[in-house]
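Student: Give me a 3D structure for the following:
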Amino acid sequence: MAINLQKGQTINLRKNDQGDNAYDLSQVTIGLGWDVRKSGGFFGKLFGSAPEYDLDAIAFLLDKNGKVANMGTTLQRQNGKNIVLYQSDVIYFNSMKHPSGNIWLTGDNRTGEGDGDDEQIIVQLDRLPQRFEKIVFVVSIYQGNSNRQHFGMIENAFIRAVDAKGKEITKFSLSGDAGMNGMCSMVFAEAYRHEGDWKFRALGEPHRTDNFIDVLVPYTYK
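Tutor: Take a look at the predicted model:
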């Protein structure tokens, strides 16, 4: 049975709530979902339309010092816009698969419409190189500040972990509230090694910035 986590709560990803080694971590899906709060007022009810919200899922792979060791390269593009952090230990929309091949982002959902996961990060935890001790999962609203969008406008936000056999291991739900007003990024959760197993901790740490690079800075070597 999946465990619904509270903020700050930690569970062992491999063991279920009965203590049995039931979960298959050969491939774990970290799914993120959200709904945009419907507009109020006459026009909102009349047209029933919701603005486009582009929430991006990001993962930081950290070493034993809690830092991102590989910052990758800068990819030169023909249109003149460079891509930074390419083939690095940061998985995001411009570098969707880790060089190890053991963690990748499946795609980019720009609306949050539909049931189930809106974005997914796939991790082969049992094959992830030993040098990685922790994975931090972040969600940012792309251009949230300029579009005046924030997590206080989002409902039913969640992050969950599903094992290789499709069993939901755990879920952490975080609905919009007054404390999320003006917050455009969120450190949702982290997975980390502990005595040969992987643990998962719900965090729910909000940030005002809409640029995940700002969230990344404390995890980098100076």
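Student: only C-alpha atoms for contact and neighbour calcs from this point on.
Tutor: Noted.
Student: neighbours around the closest residue to Asp210 other than its chain neighbours, how many?
Tutor: Spatially, and ignoring its direct neighbours in sequence, Asp210 is nearest to Cys184 (4.8 Å; Cα to Cα, 6 or more residues apart in numbering). Residues near Cys184, counting by other Cα atoms under 10 Å, number 26.
Student: try the one 5 residues further on
Tutor: One way to gauge burial is a neighbour count; for Ala189, by other Cα under 10 Å, it gives 24.
Student: counting contacts, what elements does the host helix or strand of it pack onto?
Tutor: Taking DSSP states H and E as the criterion, Ala189 maps to strand 185-194. For strand 185-194, the elements it packs on are strand 134-141, strand 197-207, judged by 3 or more Cα pairs under 8 Å, 6 or more residues apart in numbering; DSSP states H and E.
Student: and this one, so I can compare the two:
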Amino acid sequence: MAARPMARGSNVELTREIPSLTGVVLGVRFASSESVLMDNLVVATLLCDARSRVLSDRHVVFFNQLVEPDLSVAQLERVVGTDTEQVEVDLAGVPADVARIVVVAYINEALGQRRTLGQLREASVRVLDLRDSSELVRSENLAPSLRAETGLVLGELYRHTTGWKFKVVGQGYANGFEGMAADYGVPL
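Tutor: Predicted coordinates:
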């Protein structure tokens, strides 16, 4: 059964509601009739400290670096189901200094190609239980509000006093990965 869509800015206390939850899969789905756009769309996962700053360049998980140093967050090479990309997170294995796991997407070389995220029909993120792939959370379709953006923060999994929470973000960036890198302290 699919979860009810969550709006931008809403969050859910995952481990408080499901105390036995030990791992999740963050699934990202995009749809567009523009194949060039889809071929140049990159999903990255940023492991951040309590100040929302990436720990190091080794803590950015994407197609060129499928796992972070502690092996607790990994982008899957083969996706299960209808997601475009999937990232597996071992909640207990996430290092204590990681406070946020932020899922972003951007268009690789967007300015030269004149592509924008406004060409997407669908952009969403969801959280699956790693044990049985049941859908726990999914965002609303974030695509309708996108226009000239070339980068997007989809959602974030973050530590809270009660355990792990997930928030739908949906923040677009007109300057793509460079803008997100500046905000999250990603070394370029």
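Student: closest one to Ile11 of the first structure among the helices and strands packed on strand 185-194 of the first structure?
Tutor: strand 197-207 (5.5 Å; Cα to Cα).
Student: Return the distance of the helix or strand just after the closest one from the chain's centre.
Tutor: For strand 197-207 of the first structure, the succeeding helix or strand toward the C-terminus, using DSSP H and E, is helix 212-216. Computed by Cα atoms, centre = their mean, to the nearest Å, the separation of helix 212-216 of the first structure from the middle of its chain amounts to 13 Å.
Student: Please apply the same query to stretch 75-89 of the second structure.
Tutor: The answer for stretch 75-89 of the second structure is 11 Å, by Cα atoms, centre = their mean.
Student: what's the helix or strand for the residue of the second structure most remote from its centre?
Tutor: Residue farthest from the centre of the second structure, counting by Cα atoms, centre = their mean, is Gly112 at 24.5 Å. Secondary structure assignment for Gly112 of the second structure, by DSSP H and E: helix 110-113.
Student: which residues in the first structure does that helix match up with?
Tutor: The alignment of helix 110-113 of the second structure onto the first structure (TM-score structural alignment) covers residues 144-147.
Student: for the residue farthest from the centre of the second structure, what are its contacts?
Tutor: Residues in contact with Gly112 of the second structure (Cα atoms under 8 Å, 6 or more residues apart in numbering): none are found.
Student: The one 10 residues further on now?
Tutor: Contacts of Glu122 of the second structure were listed using Cα under 8 Å, 6+ apart, and they are Arg29, Phe30, Ala31, Ser32, Asn141, Leu142, Ala143, Pro144.
Student: how about these in JSON lines, adding secondary structure?
Tutor: Shown next, in JSON lines, are the contacts of Glu122 of the second structure (DSSP: H, G, I helix; E, B strand; the rest coil):
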{"residue": "Arg29", "secondary structure": "strand"}
{"residue": "Phe30", "secondary structure": "strand"}
{"residue": "Ala31", "secondary structure": "strand"}
{"residue": "Ser32", "secondary structure": "coil"}
{"residue": "Asn141", "secondary structure": "coil"}
{"residue": "Leu142", "secondary structure": "coil"}
{"residue": "Ala143", "secondary structure": "helix"}
{"residue": "Pro144", "secondary structure": "helix"}
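Student: Of the residues you listed, which ones are shared with the first structure?
Tutor: On the basis of both residues aligned by TM-score structural alignment, their matches' Cα atoms under 8 Å, what survives of these in the first structure is Arg29, Phe30, Ala31, Asn141, Leu142, Ala143.
Student: The second one maps to what in the first structure?
Tutor: The reference is to Phe30 of the second structure. Counting by TM-score structural alignment, Phe30 of the second structure corresponds to Trp34 in the first structure.
Student: so the helix of greatest length in the first structure corresponds to what in the second structure?
Tutor: Determined from DSSP state H, the single longest helix within the first structure is helix 41-47. Using TM-score structural alignment, helix 41-47 of the first structure lines up with nothing in the second structure.
Student: Please tell me how far that helix is from the chain's geometric centre.
Tutor: With Cα atoms, centre = their mean, you get 32 Å for helix 41-47 of the first structure.
Student: Could you do stretch 194-207 of the first structure as well?
Tutor: The gap between where stretch 194-207 of the first structure is centred and where its chain is centred comes out at 12 Å by Cα atoms, centre = their mean.
Student: Likewise for stretch 25-43 of the second structure?
Tutor: Between the centre of stretch 25-43 of the second structure and the centre of its chain there are 12 Å (Cα atoms, centre = their mean).
Student: hang on, Ser56 of the second structure packs against Ala181?
Tutor: No - in this structure, Ser56 of the second structure is not within contact of Ala181 by Cα atoms under 8 Å, at 11.6 Å.
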